[in-house]
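>>> No letters, just coordinates:
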């Protein structure tokens, strides 16, 4: 029987990147931030320690098998279920990919470790770098990103500026807005100032869609999101929702119909879907997102966890807490 990869997921549909093969270099929920909006839930290993969290030989072997089986994707993305730059092997993986395939390599990072020269150097051969910057004030940073101890915003901003000067590939900056936390005029003006100094190729604006780590964390309404994009400057754009046609192009280990069938049977948590489909949580979340966008399913909170429920055609959307779930 063919074994499922442990460190690869997808290809999954990406609103920005097309068909993306994900590479996971850290263990689940290992991150330098504990972001209030994280769809994977609370960070269980909040750390800035760089080390080998998974065996790099196993990652490269899975990539080698995927390429040998005529694996096809628009891009290979180092992201996964935690912060990829925590992996001390990230440079090894980037270099190996550049030597073995012509598929572009992207790195999604929260940017928290880019002040370290060795981290910046490890990413130089990637084709695309997408760091995030959700706040440029200390208050907003602490409220939204909830960083590991001794991670200073000033250091992170300096690291982003240095990375932009040194990196020769495409450099996109992602901003996640949370209603009432970092969408105020003060926060947006501070972000614009930081963006002016960093000079990314573009700024991609997003807001909470999937059920986040913290109850009560809310999305920014579309009109306000458009106002925020205008305030952040001419390079800011709102990330468009994923379409079903984009999802249909992906031939990963799970499909939107697989997720739909499970949720039609009973309410499911992300962990239930991941286990039931024997798939990576990031892969499952792409299809959960699509079904939420289409209002085929809804999310409800119970005991601090998000459950996904099927919505029969024409039924009203409820959401919120439901102790009787």
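Great, that's in hand. As the structure is a prediction and not an experimental result, all values here were calculated from the model.
>>> make it CA atoms for all contacts and neighbour counts henceforth
Fine.
>>> Strands of the protein, start to end?
With DSSP state E as the criterion, the chain has strands at 8-14, 18-23, 30-31, 45-46, 75-78, 105-109, 128-131, 170-177, 202-207, 236-238, 297-302, 305-310.
>>> could I get these as CSV with distance to residue 215?
Converted to CSV, the strands of the chain look like this (distance: least, Cα to Cα, whole Å):
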stretch, distance to residue 215
strand 8-14, 26
strand 18-23, 28
strand 30-31, 20
strand 45-46, 20
strand 75-78, 28
strand 105-109, 24
strand 128-131, 25
strand 170-177, 16
strand 202-207, 15
strand 236-238, 24
strand 297-302, 8
strand 305-310, 9
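>>> Of all these, which one is nearest residue 253?
Residue 253 lies closest, by Cα to Cα, to one member of the strands of the chain: strand 8-14, at 6.4 Å.
>>> rewinding a little: as JSON lines, the strands of the chain with mean neighbour count and distance to residue 150 would be great.
Below are these laid out as JSON lines (neighbours: other Cα atoms under 10 Å; distance: least, Cα to Cα, whole Å):
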{"stretch": "strand 8-14", "mean neighbour count": "25", "distance to residue 150": "32"}
{"stretch": "strand 18-23", "mean neighbour count": "24", "distance to residue 150": "28"}
{"stretch": "strand 30-31", "mean neighbour count": "24", "distance to residue 150": "14"}
{"stretch": "strand 45-46", "mean neighbour count": "17", "distance to residue 150": "12"}
{"stretch": "strand 75-78", "mean neighbour count": "24", "distance to residue 150": "25"}
{"stretch": "strand 105-109", "mean neighbour count": "23", "distance to residue 150": "18"}
{"stretch": "strand 128-131", "mean neighbour count": "22", "distance to residue 150": "20"}
{"stretch": "strand 170-177", "mean neighbour count": "21", "distance to residue 150": "22"}
{"stretch": "strand 202-207", "mean neighbour count": "21", "distance to residue 150": "27"}
{"stretch": "strand 236-238", "mean neighbour count": "20", "distance to residue 150": "30"}
{"stretch": "strand 297-302", "mean neighbour count": "20", "distance to residue 150": "32"}
{"stretch": "strand 305-310", "mean neighbour count": "23", "distance to residue 150": "29"}
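>>> next up, a second structure to put side by side with the first:
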């Protein structure tokens, strides 16, 4: 029986979820958006068609085997190679997880399909849903997210509004802001007005931190992010926080002594990581991570991506299944 993992990765360090076991149920890169800031590059399958892109049984088998290793994550999260709600078996997978484990389930979503009753039904099984809203009007949202036709701005918003009325779990609304594009006061106020209607449990302000699909997608400076957080907090009844990466490899009291190249590649093919990020996600010392990463680069299996004074590592070849 195979021991490889193709659709489950990590646990990886998450800015919001601690150590998160990632579930990726899509072929690369299948999404309803083609976000200019996406760390995975451009969308290759631009669609709103829901189907079983990867067999549900295969995903559940990998989750079961991963949990059996005893490395308990803080969350099991759906993210990966595109928009998780495009997988038609999402609800069955979440129910399967609940049957085998008490680890809470989180779903990262761009929120574009929440107007579909079947998507809302699937997400109802999750403990936390983290939708995004990156623009307060049609022009800005499309400039940043480049959503596929026939989606409309109104349809996306109506789905976010309706989902809040029927979902019993936690909703954390993520707002990804771009420097010089969506970080002005008018743009922030427009997002705040919609967030009032969405009524999330909290709003998480984010900006570009990994190499983006478009080089002109730039981060918002830290002082401006603080101003935006204060502006949103004054307008909203829920907490507003800035999410940023805090990776400290010395937080580990013990480290794994054995690590396989395929474990590292499974991580960096889905999200470019620094050496510290790989170390935190795989519970190894940062010097061990650097050693393996540099060997992967030398072998032509990984590349370095300088970004804002840091070096990220990404796999050279991306999955097709």
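Arrived safely, thanks for sending. Since this is a predicted model, take the numbers as computed values, not measurements.
>>> TM-score them against each other, please.
For this chain pair, the superposition-based TM-score is 0.81 by TM-score structural alignment, normalised by the length of structure 2; 286 aligned residues with a Cα RMSD of 3.1 Å.
>>> among the strands of structure 1, which is nearest residue 159 of structure 1?
Going by Cα to Cα, the one of these nearest residue 159 of structure 1 is strand 128-131, 10.7 Å.
>>> other SSEs contacting the closest one?
strand 105-109, strand 170-177 (3 or more Cα pairs under 8 Å, 6 or more residues apart in numbering; DSSP states H and E).
>>> still on that earlier bit, so for residue 230 of structure 1, which of the strands of structure 1 sits nearest?
strand 236-238 (7.1 Å).
>>> mind listing the helices for structure 2?
56-67, 90-100, 117-123, 138-145, 153-166, 185-198, 222-235, 261-268, 275-282, 286-298 (DSSP state H).
>>> mind putting those in a markdown table, distance to residue 215 of structure 2 included?
Converted to a markdown table, the helices of structure 2 look like this (distance: least, Cα to Cα, whole Å):
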| stretch | distance to residue 215 of structure 2 |
| --- | --- |
| helix 56-67 | 34 |
| helix 90-100 | 33 |
| helix 117-123 | 33 |
| helix 138-145 | 13 |
| helix 153-166 | 25 |
| helix 185-198 | 21 |
| helix 222-235 | 19 |
| helix 261-268 | 20 |
| helix 275-282 | 22 |
| helix 286-298 | 23 |
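>>> Which one of these lies nearest to residue 42 of structure 2?
Among the helices of structure 2, the nearest to residue 42 of structure 2 by Cα to Cα is helix 138-145 (11.0 Å).
>>> Report the mean distance between that closest one and its aligned residues in structure 1.
Its aligned residues in structure 1 lie a mean 0.8 Å from helix 138-145 of structure 2 after superposition (mean Cα distance after the TM-score superposition for structure 1).
>>> Quick check: buried residues in that helix?
Across helix 138-145 of structure 2, burial judged by 16 or more other Cα atoms under 10 Å covers 140-145.
>>> Need those in a markdown table (columns: distance to residue 214 of structure 2).
Shown next, in a markdown table, are the buried residues of helix 138-145 of structure 2 (distance: Cα to Cα, whole Å):
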| residue | distance to residue 214 of structure 2 |
| --- | --- |
| 140 | 16 |
| 141 | 16 |
| 142 | 14 |
| 143 | 12 |
| 144 | 10 |
| 145 | 12 |
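>>> Tell me the one among the residues you listed nearest to residue 239 of structure 2.
residue 141 (23.2 Å).
>>> what's near enough to touch that closest one?
For residue 141 of structure 2, the contact set (Cα atoms under 8 Å, 6 or more residues apart in numbering) comprises 133-135, 153.
>>> how far away is it from residue 203 of structure 2?
17 Å (Cα to Cα, to the nearest Å).
>>> ok so, going back, tell me, of the contacts of residue 141 of structure 2, which are also contacts in structure 1.
With both residues aligned by TM-score structural alignment, their matches' Cα atoms under 8 Å, the contacts of the contacts of residue 141 of structure 2 that structure 1 also has are 134-135, 153.
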